[in-house]
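Engineer: Dropping the sequence and predicted coords here.
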Amino acid sequence: MAHRMRRTVVIEDPDPMPYETVMHEAALRISVAGRSAMRAQLRRILEMSEAEHVTVRAVPFALDDFAGAGCTMVYLGGAVSRLDTVVRDAPHGTAFVDSEAQLEHFRKLFNRVRAESLSPERSRDLIYQLSEDL
């Protein structure tokens, strides 16, 4: 229930917030509940990526020289950058980062990952191909 409520507020709200995600191809290939569930999840990502306020980018395995960003990171940002927060999953639990020095590091990291990822159109092509391969 909480997941559906969160998705409604972030993505499906009548006045939604901009939402941008960059996913590595490995995350798109992880099998959690079988082929049909994976296909449905990939197609749902494709469907949501068509929304005007949603940007989906992928980092394919084939991308050369992509290193240093191998951690899960959620960057929550807004109009007042000093209120931004980064959420990271780590072996010892979830960590929230909000100091300006650390935020600057993660802003740069996210911007680098975004710049090196596929365009939204090419990302959709990759996700579509992955769903067809199942």
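Structural biologist: Yep, that arrived.
Engineer: CA atoms for contacts and neighbours, from now on please.
Structural biologist: OK.
Engineer: and the residue nearest the centre of the chain, which of the three is it?
Structural biologist: Geometric centre of the chain, nearest residue: residue 21, 2.8 Å, by CA atoms, centre = their mean. Put simply, residue 21 is strand when judged by DSSP: H, G, I helix; E, B strand; the rest coil.
Engineer: What distance do you get for it to residue 91?
Structural biologist: 22 Å (CA to CA, to the nearest Å).
Engineer: Residue 40 too?
Structural biologist: 29 Å.
Engineer: what comes up buried for the longest helix anywhere in the chain?
Structural biologist: Longest helix of the chain, by residue count under DSSP state H: helix 100-116. If you call a residue buried by 16 or more other CA atoms under 10 Å, then helix 100-116 has these buried ones: 103, 106, 110, 113, 114, 116.
Engineer: ok, and here's another one to check against it:
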Amino acid sequence: MRPSTAPTLRQQRLGAELRKLREQAGLTATGAAQLLGLNQARVSNIELGRYAVSADRVRAFARSYDCADEGLVEALCAMTGGRTRGWWEQHREHLPAALVDLAELEHHAVSVRVCLVIHIPALLQTVDHARALFQEVAPPLLPYEVEHRLSHRIKRQGVLYGDTPLPYTALIHEAALRMGFGGPDIARAQLRHLADMSERDNIAMHVIPFGGGFPGTGQSVDYLAGPVPQLDTVQLDTHHGCEFLDARAQLAKYASVLDRMQEAALSAAASRDLIHRLAKQI
């Protein structure tokens, strides 16, 4: 099998977790290859996400590395095989790879917690609101690029619906509710959509009101929980694109930041009341 020249973030993460298990066992790539009956290049390519690996192979790696964490091993086995041909793959030629990888992460997450200060969370945006945002991107997007990004964003929202909707916690600053992107009609419709979405059983929406400080004001944070804590991922939205973090210390830091942000927020009921009041004021 030829190695993949462009492994997805999910494939890279599987390889990275296998590398962590090897390093925790005190083995070099060469030593692991000898235990597994492989050559060193194959082990290195698997750890880089360049080779697809079977669930049986992952279990063999885990045995060789004396990993007794069955939950982690089974979660890694669920990540095996070739590239998942989800709906997001049709956008890979038209969008930055990080946006496509984010959609795949959301698809496989067991829950998501997100906080934004200026923007409404992507999964809670209306079509018109999202289009207004994309039209403000610098440098400007071409019309067909706007439509590609819009189609991708709306399809991402599918994780919030269906028979097993994704548990989703949104921490939204009052500033984001008052920005008014797209003009009064679009802003009013966006707020009403937020209020409607806050009624869904799988969505917990909390507004952080004006009047107090809290950590994390300078960036948006998405915390995507994996099937086991070791596979959690943090996504930061920056001007140069998406940044993904998975080191244990980073995960702990951002989980703590989100906890403190939620402590600064209103209750779900008070947040919904505020959204309704703001919609009437527009």
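Structural biologist: Cool, the structure landed. Because the structure is a prediction, the values reported are computed rather than measured.
Engineer: Please state their TM-score.
Structural biologist: The TM-score (TM-score structural alignment, normalised by the length of the first structure) is 0.91; 131 aligned residues with a CA RMSD of 1.3 Å.
Engineer: returning to what we had before: ok, residue 40 and residue 91 of the first structure, which is more surrounded?
Structural biologist: Taking other CA atoms under 10 Å, residue 40 of the first structure and residue 91 do not tie; residue 40 has more neighbours (12 against 5).
Engineer: In the second structure, what sits opposite the more buried one in the alignment?
Structural biologist: When the second structure is aligned by TM-score structural alignment, the residue opposite residue 40 of the first structure is residue 189.
Engineer: Can you name the residues in contact with whichever strand or helix holds that match?
Structural biologist: Using DSSP states H and E, residue 189 of the second structure maps to helix 184-197. Where contact means CA atoms under 8 Å, 6 or more residues apart in numbering, the residues beyond helix 184-197 of the second structure that reach it are 124-126, 128-129, 177, 180-181, 203, 272, 275-276, 278-280, 282.
Engineer: These: which two are farthest apart?
Structural biologist: 203 and 282 (24.8 Å; CA to CA).
Engineer: neighbour-wise, which of these two wins?
Structural biologist: residue 203 (19 against 13).
Engineer: For the aligned partner of that one in the first structure, which non-adjacent residue is closest in space?
Structural biologist: Alignment note (TM-score structural alignment): residue 203 of the second structure maps to residue 54 of the first structure. Once flanking residues are discounted, residue 54 of the first structure sits nearest to residue 19: 4.8 Å by CA to CA, 6 or more residues apart in numbering.
Engineer: The one you found -> the second structure?
Structural biologist: Taking TM-score structural alignment, residue 19 of the first structure has residue 168 as its aligned residue in the second structure.
Engineer: Could you do residue 83 of the first structure as well?
Structural biologist: Match for residue 83 of the first structure (TM-score structural alignment): residue 231.
Engineer: coming back round to it: number of residues surrounding the match of residue 19 of the first structure?
Structural biologist: Considering only other CA under 10 Å, residue 168 of the second structure is surrounded by 20 other residues.
Engineer: Ok, residue 64 of the first structure next?
Structural biologist: With other CA under 10 Å as criterion, residue 64 of the first structure counts 8.
Engineer: Distance check, the residue mapped onto residue 92 of the first structure from the second structure against residue 151 of the second structure.
Structural biologist: Mapped onto the second structure by TM-score structural alignment, residue 92 of the first structure lines up with residue 240. In this view, residue 240 of the second structure and residue 151 of the second structure are 21 Å apart by CA to CA.
Engineer: okay, the two: which has more neighbours?
Structural biologist: Using other CA under 10 Å, the more surrounded residue of residue 240 of the second structure and residue 151 is residue 151, with 15 against 6.
Engineer: follow-up on the earlier one: which residues touch the match of residue 19 of the first structure?
Structural biologist: With CA under 8 Å, 6+ apart, residue 168 of the second structure has these contacts: 111, 112, 113, 114, 160, 202, 203, 204.
Engineer: Which members of the residues you listed occur in strands, if any?
Structural biologist: Counting by DSSP state E, the part of the contacts of residue 168 of the second structure found in strands is 111, 112, 113, 114, 203, 204.
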